[in-house]
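[1] need a 3D model of the following:
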Amino acid sequence: MPFRADILRDDHRRRERRAWIITAVAATIILLAGLIAGAFWRWAFHDLPSLPEDPETFWSIRREASATLLDRNGDVLDVRGPLYASSITLDDLPPHVINAFIAIEDRRFYEHDGVDYRSAGRAVLANLRAGATVQGGSTLTMQLVKNLILSPERSLRRKIQEMRLALALERQLSKTQILELYLNRVYLGAGAYGVEAASRRYFGRSASQLTLSEAALLAALPKAPSRLDPTTNIEAARERAAQVLQAMTEAEFITAEERDAALAAPAQLQPAAEQTLRDGALYGYIFDEALAQAEALIASRPADLVIRTTIDPELQGMAHSALNARLDEEGERENAGQAALVALANDGSIRALVGGRNYADSQFNRAVHAYRQPGSAFKPIVYAAAFEAGLSPFTAFYDEPIDLEGWSPRNFGGNYRGRVTLQEALRRSINTVAAQVGVEIGPEAVVDMAHRLGIETELPPLPALSLGAVEVNLLELTGAYSTIASDGIRRRPFLILAVTDSRGRVLYERPETEGSGERAIEANIAQTVSTLMQDVVISGTGQNARLADRPVAGKTGTSQDSRDAWFVGFSADYTAGVWVGNDDDTPTRDVTGGGLPARIWRDFMTLAHAELPARLLSAPAPRERTEREERLAAYYSSLSSAFAAELGEAAEP
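    Below is the predicted model of the structure:
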């Protein structure tokens, strides 16, 4: 019996030792597993970024700064930075657009929870067999996480993080929210993000209007947006689009007949000349000005800025062409290296703005930021002040050598005509008369009139002001003429209609009340000046600005030594101003406002009015003189000139 007890005790001790060994081994294994799991967890997730709590953040996260310039109708003129468009919902899109992306990128999108394990398994096996990455296995949710949250690193660790965040995202957002985010944020080549931006980029219209073949082309691009960019590799993009159509057929989104019809009529890109991304030559100056104004109008700038302007792209193209064609033809001969042009509609909206000959060569905007002497182009302002003070177009002054407290203004060409009316003085741009008028009514009255009409620049109340011996910019002078054209109602020139972000959130919108304007001068005074300015074009210094089929009014201006030459005028539809000169302020070769600037103005206005019915100006036309009156005027003018010349000679020391 004792022997038996010893055996049992030994057996018990052995079992205890085995139990302890097993427990120790198990504990060691568990500990090692924990350590490995912890190490793996730290390796995989120690730098895992968190998802934004606010779903709205997904729309702006990782959005590069960009600005989109729109015309008056809301069409894209130019883009700086990536191209974003207004966000689009699933309800806005035809079903074949949504189905194209699901079919080729994630056919089980509505069945998985963010990770498609079946697809991922197939991808792993395919990659192992190929010895390279030939399949991705990423769902749309994983792609969204990769694009918006994670780094572009390609590794197993990054893929694990992608899967974990995709699972979390599917718990946070609905399938509809995820798909809308994906379709609005996916990069589709050529700087375009989202189906709306890409549709406008490649096809010139909204994604809501995409055909099946066009939808397939867009869905082809996420695989390799740079290599498959349709603007540089259309054949490769179409080959991939054919795969998309086949995938849609296999998923039973379309029939074989629909697939074959789409293959027979592949997507066509819009012509290069009509693509929404233009070079800076046409809209560079406008973009700079619109961006500066927009940033001044809003409290803080979002990453993506969409600026809707008043620009008419057809008029802008006409202005650019007219200005450059004339400079190419006459600029070198006339030693005139630069020009600028502004065109305003009757409501004050800027429809065209050319700040210089070539934006690529110089970004300085001469229409807005160059302050030059307008010369005689300032005289309509002086005469408006004179008529308000009680003078009339028939008030007479003597055109003769004068001395105004040591100031002796001279006429262009040095001739004098004796007794002339204000109408003739403006028509012939007589300096001595304008100087006398300015002194009689007082320079303060001229300054006041200039500011009321639209000159924003501070002006010194000096006698020389009446001859335009001050500096103004082209936009404000054109705006002042527009006030005259509008019978004395001032409507400040404006460029921006609205500023939004790409989701359509309004950051600024021009108030409708600003369109009514304010009365600057009485209508009869504005119309009197307008009538005299019509006479300038009919028979005065502005004859090169005549339009063949409609009346216009305007005034020439030339600064000292022909450094600046201007023509500003208006029809019943538009007011436009042209400046010609040199950036270094060197003289041109005797260019006057009635020469090269008037011809540029006429060329542009002829194009601008080609499709418009001829309309009369609100002001009456000047009365045409009879042949006898013309002969008598010429006779008395010659007598007066001779008499004035004799006076001048007698005054010589």
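
[2] only C-alpha atoms from now on, for both contacts and neighbour counts.
    Will do.

[3] run a quick neighbour tally on Gln423.
    23 (other CA atoms under 10 Å).

[4] please identify the helix or strand for it.
    helix 422-427 (DSSP states H and E).

[5] give the buried residues for that helix.
    Going by neighbour count (16 or more other CA atoms under 10 Å), the buried part of helix 422-427 is 422-427.

[6] cool, stretch 432-451 as well?
    Neighbour-count burial for stretch 432-451 [16+ other CA under 10 Å]: 432-439, 441-447, 449-451.

[7] any idea how far Pro225 lies from Ala236?
    11 Å (CA to CA, to the nearest Å).

[8] second chain to compare with the first, below:
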Amino acid sequence: MFRFAKPARNEGGLIHQLFVIIGMSVLSGALIAGLALPWVALLDKGAENSAAAIQDFPKKLRFKPLDERTRVLAADGSRLAVFYDENRTYATLDEISPKLTQALVAIEDARFYAHGALDVQGTLRALLVNQASNATIQGGSSITQQLVKLTLLENAATKAETRRAEAKSYARKFDELRYAVWVEQHLTKSEILEHYLNTAYFGDGAYGIQSAAHHYFSTTAQELTLSQSALLAGLVRNPTDYDPTNDRTAARNRRNTVIAKMLDLHVISTRQANKAAASRLGLDVREVSNGCLNSRAPFFCQYLQKYLLTSPALGKTVEERRLALYGGGLTIQTTWDPRFQRAADESVADHVYATDDVIGGIAMVEPGTGYVRALAQSRPMGRNEAVGETFENYVVPTKYGGTSGFQPGSTFKAFVLAAAIKQGFPLNKTIYSPGAITLRTDSFRTCGGKYLRSSEVHTYTNSTESGTMDLYSGTQNSVNTFFIQLEQKQTGLCAPWNLAKAMGVALDNPTNNRVPSFTLGVSDVSALEMAEAYATFAARGMHCASRPVTEITDRDGEVIPIEGSQCSRVLKRPYADAVNDILKGVMEPPDGFGADIAPNQQSAGKTGTTQENKAVWFVGYTPTLAAASFLAGVNSQNEPRGLIGKQLAGATLTDASGSGTAGPIWGDAMAAIQDLLPNRRFVRPDPSVVEGQVVSIPSFYGDNAADAANKLTELGFRPQISDSVNSSAPEGTVAYTSPSYQATTGETVQIFISTGYVPPPPT
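    As a prediction, this is how the structure comes out:
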């Protein structure tokens, strides 16, 4: 076994003087020919009397905050992901083992505590050895000079600045020396060491001693042993060649060189040196995943990343935000709950295989806060398309990196339902709803009281029940002709469209979205948007924008101000209570479509099936959690295709529906977490909302007909422009209404238009 002999003491007085004399000559010619400078001040800490003479010589070095990795935490405080450009966690000198600092000083700059900015002995020794061998065998830079170079590289903002910092020239060395003088004048030796140990690269992606200790040994910088310290200290000279993950022999030899140097300097005893040199490397390599791909919830992480890159709290520009995210040393507390994620993942995986030509997914949002608790989809994140992997996020909207979404089908009927209730339409008021109905497009009122201009005629049919329906039966049976008429005669297109937007659905294209078939769900949406919207019903009309973050702190633990929950009331509580009461029936036996998937507490929901069965949905909620699940057929280019005939979880689909195909994803996920949810009940609707209220009708004599219609809608009536009648009111304005004085909300009020002509009395 290799053993060290006891070191001899270096008397070195004469040799020291010789080095100084020769060094002065060499440096004068090789480094600063032609410059008359008091070099003694650079060489020895004792040369205080020369300081005044070089007052203008030092060059101030700017230390910008070092890049540190950002930690992303789950709602329970566990780690979700890490973002970094340089894998670094800052450690103060108190948090670093003295063995490490001793090892570093021994191998890199043994006279660190004795010399100033320039170690003449070390520099001269390197010059002589290198000159004798005609090669670069030894480096003569002090730790301070090395810190200067590392800092200049860290500060380099352009390729030109990087080239200057790495140039092999005396000019660069001279410039570094000027910075080093300033550093020695303004920082203590301990501060210099701390900066150096946090700036240095230790190989294999580890920046700074804390990350290096964690990466190579799964420990902290404070707990490093002598052997570990020697290995890490030996890496900074050449982190590639001595990387123990690539060449253990080279790493062991380098470690033992450091140990020998420590023994030679009497930092450790012979016994300590022999024991450390004989020990195994003891590697316990731990990789720190960077970004979302290998995180615990890749697609939630990706959504979070996109969300933060739009947040002004992290900077004015996208690039500033990216730098903060990847180098700011932030701690980001998220809304993500691993228990909910596990339930969502398992349910989706049970019902849809990654290689199916079908996309399945679910999003979970907490009512009253907008906290996104989980996002799951059938295709995992990755590049291997053969096993179904993708980087496409199918559950979030496009502004957060998602796809264009899928048509939601009859889940949009909830917006027309809520708009009608908001306008005063009684829950028990009926509309005859035949199996098919043909309507002109220009019979639908849009924004501003205007009607659509197209004279096209469309026929709408039912796929379920027909007959006389009220809001309960029309909704629970998802009767198309009921809702088309409710939209045509009561709500118009503007009110439900605006309400859906206020509840979190983007609807970025009014031309394509604000159409009669709006209630049938023809606008592409994401699962997250639908979960957010239905969470508004669960929160009794309070909409909270979905969000993945609750708090961000900087590297110093200071809270960075971010937008809190963005909540606003979009429905009065009695109206939301009425919607909940109606949608609750969807989940109740014996006839509710969602009765088979209901959890063990009160819930409400709505099914959705699109034309040609290209997508099926189930959006449901309890008072404390909303979730939207979907299945959508796609081809290899992710273009919508019908579900029928597709392979789904090992079987061929012969039928598809919101309750029977998408519903089980929702049901199984909710069943897995139902005991984690507070068991609360929905509030029963106010009788005045159920039956309607008697409301006074103001006089509209001489008013604009469109203005009158809008006012009547606000009061909860269904305005209808009727025939022209002779009247003293100006031509084209309102003559009168019928009823004229009062009516129950939800009733039709006829608006009669004046001809402007009053016939003379009969003679």
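
[9] superposed, what's their TM-score?
    Aligned and superposed, the two chains score 0.71 in TM-score terms (TM-score structural alignment, normalised by the length of the first structure); 565 aligned residues with a CA RMSD of 4.6 Å.

[10] tell me which of Pro225 and Ala236 of the first structure has more neighbours.
    Pro225 (19 against 16).

[11] show me the contacts for the aligned residue in the second structure for that one.
    Counting by TM-score structural alignment, Pro225 of the first structure lines up with Pro239 in the second structure. Neighbour list for Pro239 of the second structure: 201-204 [criterion: CA atoms under 8 Å, 6 or more residues apart in numbering].

[12] how about a markdown table for those residues, with distance to Leu507 of the second structure, neighbour count and secondary structure added?
    Putting these into a markdown table (distance: CA to CA, whole Å; neighbours: other CA atoms under 10 Å; DSSP: H, G, I helix; E, B strand; the rest coil) gives the following:
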| residue | distance to Leu507 of the second structure | neighbour count | secondary structure |
| --- | --- | --- | --- |
| Tyr201 | 49 | 25 | strand |
| Phe202 | 51 | 28 | coil |
| Gly203 | 50 | 22 | coil |
| Asp204 | 47 | 17 | coil |
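
[13] what two of the buried residues of helix 422-427 of the first structure are the furthest from one another?
    Within the buried residues of helix 422-427 of the first structure, two members stand farthest from each other by CA to CA: Leu422 and Arg427, at 8.4 Å.

[14] in the stretch 201-350 of the first structure, which spans are strands?
    304-309, 338-345, 350-354 (DSSP state E, counting those that start in this stretch).

[15] so can I have TSV of these showing mean neighbour count and distance to Leu459 of the first structure?
    Formatted as TSV, the strands of the stretch 201-350 of the first structure follow (neighbours: other CA atoms under 10 Å; distance: least, CA to CA, whole Å):
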stretch	mean neighbour count	distance to Leu459 of the first structure
strand 304-309	26	30
strand 338-345	27	22
strand 350-354	28	24
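
[16] and Ala103 of the first structure, which of those strands is closest to it?
    Across the strands of the stretch 201-350 of the first structure, closest to Ala103 of the first structure is strand 304-309 (CA to CA), at 30.5 Å.

[17] helix or strand: which one has Leu181 of the first structure?
    Applying DSSP H and E, one finds Leu181 of the first structure within helix 175-185.
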